[in-house]
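Q: Provided below are the primary sequence and the corresponding predicted coordinates.
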Amino acid sequence: MLAQQRKSIIEAMVKEKGSLKVSDLSEEFNVSQETIRRDIDKLQEECTNIVKIHGGVCYVSDNGVPSTVRKNLLVEEKLELAKISFFN
């Protein structure tokens, strides 16, 4: 598989899942972790929503907050809104 193909797939996977580990990507593509790190470095240069983190990569929303963090913010408030919406 060509590096560009691998980067495109990694980008799609990160957008879908929010974050990925270098080790998991290395196994998935059967390449070294260093190769994945280089792919992530290039992706980060090309795509402003992809951020390299310790041990992996994550997708950051337009407001700069990682999607994996955003879903854990204001949980109690979200539950209250859900209750109000459900019972009305």
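A: Right, received. Where do you want to start?
Q: Please count neighbours and contacts with C-alpha atoms only from this point.
A: Will do.
Q: nearest residue to Lys15 other than its sequence neighbours?
A: Leaving aside its sequence neighbours, Lys15 sits nearest to Tyr59 (Cα to Cα, 6 or more residues apart in numbering; 5.8 Å).
Q: To which secondary structure element type does that neighbour belong?
A: strand (DSSP: H, G, I helix; E, B strand; the rest coil).
Q: That one contacts Met13, correct?
A: No - between Tyr59 and Met13 there is no contact under Cα atoms under 8 Å: 9.5 Å.
Q: try it against this one:
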Amino acid sequence: MRSVVQLFALRLLYFSLVFGVLTVAPLELDLMLRVLIAFAVSMVLSVFLLRRNRQEVAEKVVTTVDARRERRRQSPKG
């Protein structure tokens, strides 16, 4: 669970940083446009910079799902 929260926090940090830069920059952009640009740029950044974190989360999810399936198979049906 910690790695999922960490991944979410890092993605939120990237979004906040890009949005902050767009807000401070002397560009006359609408608020919604700044949000959309920040969202797109932070997605691209997270694809490259958070690859290891995403892979770790995916592995943990697969492990958890497999463990739950195994427990269901072993439990007696009532």
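A: All right, it came through fine. Since the structure is predicted, the reported quantities are computational estimates derived from the model, not experimental observations.
Q: Quick check: TM-score for this pair?
A: Taking TM-score structural alignment, normalised by the length of structure 2 as the basis, the two superposed chains have a TM-score of 0.33; 51 aligned residues with a Cα RMSD of 4.2 Å.
Q: Against Glu27 of structure 1, how distant is the residue nearest to Lys15 of structure 1?
A: Tyr59 of structure 1 sits 20 Å away from Glu27 of structure 1, going by Cα to Cα, to the nearest Å.
Q: These two: which has the busier surroundings?
A: Tyr59 (27 against 12; other Cα atoms under 10 Å).
Q: how about the host helix or strand of Glu27 of structure 1: buried residues?
A: Using DSSP states H and E, the element containing Glu27 of structure 1 is helix 22-29. Neighbour counts over helix 22-29 of structure 1 (16 or more other Cα atoms under 10 Å) mark Val22, Ser23, Leu25, Ser26 as buried.
Q: what packs against that helix?
A: For helix 22-29 of structure 1, the packing partners by 3 or more Cα pairs under 8 Å, 6 or more residues apart in numbering; DSSP states H and E come out as helix 33-46, strand 56-59.
Q: Of those, which is nearest Ile84 of structure 1?
A: Across the helices and strands packed on helix 22-29 of structure 1, Ile84 of structure 1 has its closest neighbour in strand 56-59 (30.5 Å, Cα to Cα).
Q: Throw the buried residues of helix 22-29 of structure 1 into CSV and include distance to Glu77 of structure 1, thanks.
A: Converted to CSV, the buried residues of helix 22-29 of structure 1 look like this (distance: Cα to Cα, whole Å):
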residue, distance to Glu77 of structure 1
Val22, 34
Ser23, 35
Leu25, 35
Ser26, 38
